[in-house]
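> build me a model from this:
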Amino acid sequence: MIDPGEAAGLLLVAIVDMSPADPARGRQYEDAVLALLPRHGGTLERRLHSTDAHSEVHLIRFESRAGYDAFMTDPDRLALRASFAEAAPTTRVIEVAAPHP
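Presented below is the predicted three-dimensional model:
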């Protein structure tokens, strides 16, 4: 576990699997949700798409754990999740440590 007091903040890898029924709609959801990151001190450092367009990998940094917690409970993010319903992707988030130079 990364110490929340680290200057580098919180570094996360999100593995996103689109709904098989509508992967394009899942990407629309991700576009909208990722746009909310800056309001919580979050930055999308990298977004990679699988060759079959059914999965993505995101490298996301937050200034603090509190920012990540606020992002997760953001009413706009929750409303998007509800409005996309079954088309919203499933996501697995892994906290990682940045390599030291």
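> drop to CA atoms for contacts and neighbour counts, all remaining ones
Will do.
> any idea how many residues pack against Val96?
13 (other CA atoms under 10 Å).
> I misspoke; the intended subject was Pro38.
The tally of other residues near Pro38 (other CA under 10 Å) stands at 13.
> please give me the structure for this one as well, since I'd like to look at both together:
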Amino acid sequence: MLTLVAIVEFPTGAESDGQRYEDDVLALLGRHGGELERRLRSTAGRSEVHVIRFADRAGYESFLVDPQRAALRTALGEAAPTTRVIEVHEV
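Okay, the predicted model is just below:
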């Protein structure tokens, strides 16, 4: 099991586009053995935190190169969010 925390920042003025992009991308997790456990949005709407689990690292790696995910990101262009991913474990 692989657990990740993703910290997503939306560009100013592109919050709605970024949130829709995240909706679409997170919907792809299941095809790679991933599951969204929690999705939290800042009160200002400019960032999100996602807790995501994958059955294994191979699933995460296949998610990263999913052609549909890449196409969604390309279509968003400059409005694409920036994401920092941290691998975590229970303590």
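> can you calculate the TM-score here?
Scored against TM-score structural alignment, normalised by the length of structure 2, the superposed chains reach a TM-score of 0.98; 91 aligned residues with a CA RMSD of 0.6 Å.
> tell me how far Arg20 of structure 2 lies from Ala71 of structure 2.
Using CA to CA, to the nearest Å, Arg20 of structure 2 is found at 14 Å from Ala71 of structure 2.
> quick test: name the residue nearest the centre of structure 1.
In structure 1, the C-alpha nearest the mean C-alpha coordinate belongs to Ala14, at 5.5 Å (CA atoms, centre = their mean).
> matching that one against structure 2, which residue comes up?
In structure 2, Ala14 of structure 1 lines up with Ala6, judged by TM-score structural alignment.
> for Arg39 of structure 1, same thing?
Arg39 of structure 1 maps onto Arg31 in structure 2, by TM-score structural alignment.
> check the secondary structure at that match for me.
helix (DSSP: H, G, I helix; E, B strand; the rest coil).
> tell me how many other residues crowd it.
12.
> now Gly18 of structure 2
23.
> repeat that for Arg27 of structure 1.
Neighbours around Arg27 of structure 1, by other CA under 10 Å: 23.
> surely it is in contact with Met18?
Yes - at 7.4 Å, Arg27 of structure 1 counts as touching Met18 under the criterion of CA atoms under 8 Å.
> follow-up on the earlier one: surely the match of Ala14 of structure 1 meets Ser47?
No - using CA under 8 Å, Ala6 of structure 2 makes no contact with Ser47, being 10.3 Å away.
> for stretch 67-83 of structure 2, buried residues please.
For stretch 67-83 of structure 2, burial by neighbour count (16 or more other CA atoms under 10 Å) applies to 69, 73, 79-81.
> so which of those sit within strands?
Judged by DSSP state E, strands contain none of the buried residues of stretch 67-83 of structure 2.
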